[in-house]
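Engineer: Fold the stuff below for me.
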Amino acid sequence: MARTEPLRLHDLEPSTEEFRQAVIDGLSGQPKTLPCKFFYDAEGSRLFDAICELPEYYPTRTELGILSRNAPAMAAAIGPDARIVEFGSGAGVKIRLLLAALERPAAYVPVDICREHMMAAADGLAADFPDLRIAPVCADYTRPFALPSIPGADTGVTVGFFPGSTIGNFSPAEATAFLARARRLLGRGSMMLVGADVPKDAGVLEAAYDDAAGVTAAFNRNLLVRMQRELGAELDIELFRHEARWCPRNRRVEMHLVSLSRQEIRLGDRVFAFDRGESIHTENSYKYSVPEFRALAGRSGWLPAQTWTDAAGLFAVHLLRSG
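Structural biologist: Sure, this is the predicted structure:
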């Protein structure tokens, strides 16, 4: 059956003023920081899709392999008529594997901060799954938002889908708070599928976040490009170098923009001074063993139900049930 109506967007995209305030707050602190959620404008989303194809970046292909092999078992655990809510939907590659395996999925709600990228992916899914109700939400999913009402899509379980190890971008306390908030949003009897990266050799981790082709460096520096274009910030992008660091004590990879000289960033009447070697901390990616992640999920009110991993134990996909 062909789809006859255009997709209706629920638009809660962060404003330019929110971006400006986040930059001011982040660069005013010590150490200086910028929120990684602002990576994802149209260009940042394109660059991230390119990162996922890189030979060094094992998480995407490893998780895709886990989903390809285990989607039938995941679908059996979820049951028929499910409503799927994907946090940070991106290009919509992984959700296709789950939707194809599910029995009569009732609805799909992609939630993403980048409107353009999300709508392109949603349109493609609408063409390939013409009977599926799709209700895109442009929003910052790290903040509270409401799910759209979808008539006829409330007979099965509601399932959160959070692949890609994006949960690792939160600190453990933030991850616990996010999962607790997601549990309340999804409601009683809900489930959640979460991808989580596993600790491994430092060389493998650092290469994954600092590839030889420089795509991750461009992705990181795109934050500075956005500041220039959208906020009118005065800065020299060439004086910042991308750096990825594995911090074993915190079990996380950190991404930084390191200043190559003494310099300033000007934003309106605000001036932010940098020493040579000083950095802007832009992203963390925490790594969790299977027991560690199950314990974290438990602290947020979820009950660990099942875990699927690859043969080498590089990555894990966890199925959680609301407690």
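Engineer: contacts and neighbour counts: CA atoms only from here.
Structural biologist: Noted.
Engineer: Buried ones in the helix ranked longest in the chain, by neighbour count?
Structural biologist: Determined from DSSP state H, the single longest helix within the chain is helix 58-78. Using 16 or more other CA atoms under 10 Å as the test for burial, helix 58-78 gives 58-60, 62-64, 66-67, 70-72, 74-75, 78.
Engineer: same for it, what does it pack against?
Structural biologist: Contacts defined by 3 or more CA pairs under 8 Å, 6 or more residues apart in numbering; DSSP states H and E place helix 58-78 against helix 93-101, strand 191-197, strand 302-309, strand 315-322.
Engineer: Tell me the helix or strand right after it.
Structural biologist: strand 83-87 (DSSP states H and E).
Engineer: Can you check what angle separates that following strand from strand 191-197?
Structural biologist: In terms of direction (axes from the mean of the first three to the mean of the last three CA atoms, to 10 degrees), strand 83-87 departs from strand 191-197 by 30 degrees.
Engineer: Return the set of buried residues in strand 83-87.
Structural biologist: Arg83, Ile84, Val85, Glu86, Phe87.
Engineer: To compare against the first, here's the next sequence to fold:
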Amino acid sequence: MTVPDLDLDVYLTDADLAAALRADARAGLTAAPKWLPPKYFYDARGSALFEEITRLPEYYPTRAEREILADRAPLIARLTGAKVLVELGSGSSEKTRLLLDALRDHGTLGSFVPLDVSGAALRDALGSLRRDYPDLHLHGIVADFVNHLEVLPESGTRLVAFLGGTIGNFTPSERAPFLSALRDRLAPGEWLLLGADLVKDPAVLVPAYDDAAGVTAEFNRNVLHVLNRELNADFDPSAFAHVALWDPANEWIEMRLRAQRRMTVRVQDLALDVSFAEGEELRTEVSAKFRPERLDEELSAAGFAVRSRWTDRASRFSLTLASAS
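Structural biologist: This is a model prediction of the structure:
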């Protein structure tokens, strides 16, 4: 049997990532209030902690999305007839295998294009996928899906999967240009499958980001370990408390790190001293939750037509299938 070629295109190098971290850290740590982007959680330790989070009883999104995919992937394959499956922020592509299997069984799938910022994670995922899907052409792309959508290959009818509720990490002012840019990369009739967490009782939402075992707290503080290692900073992660709260006005969860005492942190590589008052908070993540009508409005404004939407049986999470108008 001939094994198809496995392509890997690199548009984002370690030097690019280091420069972005320096720029984001300087901007966020000198802002009022202070902030850091959530993408810096995910070094090797952070990724392992997040995998642990997805198995916690409080953290429902991964299980809910998997349930929908298990139920609906064959229908998605029939509706789209996609020849190329693209995944933005692919990680391990573990859940995506449900789509790969359905599209393969439907007889249309020719290639899979996972895109991720981590070259190491992408190579690991591609190696596993190559063993399990020997007849499938794999085309990995090391890139940032916010800044590199123009590199997506254009051959074949594409289904772009953006799963995990990652769309919630964008504020509304960030979502609109991202969705419009993604629409501009698709031909009319091509597809977007969007995973989004739904608005629900804060008694369910907040524990998903503040579990009893404290794993999410360690995940949150991991961003400080990243700054210590990559920028020669001297944060004491134990001096920061994990905070997760529901913002009802914006309908999102915020994760923050709260300074437990007054301190000044030196970020050596930026020649920057950062002062924290006792009780001062550093925002590390926004995770927006959605109502179906808002999703419809935002997708329509970006040039997508919603064709189907499914939820898990408890109506906690949604997958929306939309076509480029």
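Engineer: Give me the TM-score for this pair.
Structural biologist: After superposition, the two chains reach a TM-score of 0.94 (TM-score structural alignment, normalised by the length of the first structure), with 318 aligned residues with a CA RMSD of 1.6 Å.
Engineer: hmm, back to that, in TSV, list the helices and strands packed on helix 58-78 of the first structure along with distance to Ala207 of the first structure.
Structural biologist: Output for those, formatted as TSV (distance: least, CA to CA, whole Å):
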stretch	distance to Ala207 of the first structure
helix 93-101	23
strand 191-197	15
strand 302-309	21
strand 315-322	16
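Engineer: would JSON lines of these with mean neighbour count and distance to Glu254 of the first structure be doable?
Structural biologist: Listed next are those as JSON lines, based on neighbours: other CA atoms under 10 Å; distance: least, CA to CA, whole Å:
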{"stretch": "helix 93-101", "mean neighbour count": "18", "distance to Glu254 of the first structure": "25"}
{"stretch": "strand 191-197", "mean neighbour count": "25", "distance to Glu254 of the first structure": "14"}
{"stretch": "strand 302-309", "mean neighbour count": "18", "distance to Glu254 of the first structure": "24"}
{"stretch": "strand 315-322", "mean neighbour count": "24", "distance to Glu254 of the first structure": "18"}
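Engineer: what are the ranges of the strands in the stretch 151-300 of the second structure?
Structural biologist: Secondary structure of the stretch 151-300 of the second structure (DSSP state E, counting those that start in this stretch): strands located at 158-162, 191-197, 240-247, 252-259, 263-267, 272-276, 281-288.
Engineer: Looking at those strands, spot the one closest to Leu21 of the second structure.
Structural biologist: Minimum separation from Leu21 of the second structure across the strands of the stretch 151-300 of the second structure (CA to CA) falls at strand 263-267, 12.2 Å.
Engineer: between the closest one and strand 272-276, how big is the angle?
Structural biologist: 160 degrees.
Engineer: now for the helices and strands packed on helix 58-78 of the first structure, which one comes closest to Thr33 of the first structure?
Structural biologist: That would be strand 191-197 among these, by CA to CA, at 23.1 Å.
Engineer: The second structure: matching residues for the closest one?
Structural biologist: With TM-score structural alignment applied, strand 191-197 of the first structure matches the range 191-197 in the second structure.
Engineer: mean per-residue distance, that stretch to the first structure?
Structural biologist: Superposed on the first structure, stretch 191-197 of the second structure shows a mean distance of 0.5 Å to its aligned residues (mean CA distance after the TM-score superposition for the first structure).
Engineer: List the contacts of that stretch.
Structural biologist: For stretch 191-197 of the second structure, the surrounding residues in contact (CA atoms under 8 Å, 6 or more residues apart in numbering) are 61, 65, 80, 158-168, 288-290, 316-324.
Engineer: re the thing from before, and the helices and strands packed on helix 58-78 of the first structure: which comes nearest Arg3 of the first structure?
Structural biologist: Closest among these, using CA to CA: helix 93-101, at 17.1 Å.
Engineer: What is the helix or strand just after that closest one packed up against?
Structural biologist: Counting by DSSP H and E, the element after helix 93-101 of the first structure in chain order, helix or strand, is strand 107-112. Counting contacts by 3+ CA pairs under 8 Å, 6+ apart, strand 107-112 of the first structure is packed against strand 83-87, helix 115-128, strand 133-134, strand 137-139.
Engineer: which residue is nearest the centroid of the first structure?
Structural biologist: Centre of the first structure computed as the mean C-alpha position; nearest residue by CA atoms, centre = their mean is Thr166, 4.1 Å away.
Engineer: From Ala180 of the first structure, how far off is the aligned residue in the first structure for Trp310 of the second structure?
Structural biologist: Residue correspondence to the first structure (TM-score structural alignment): Trp310 of the second structure is matched to Trp308. For Trp308 of the first structure, the distance to Ala180 of the first structure equals 22 Å [CA to CA, to the nearest Å].
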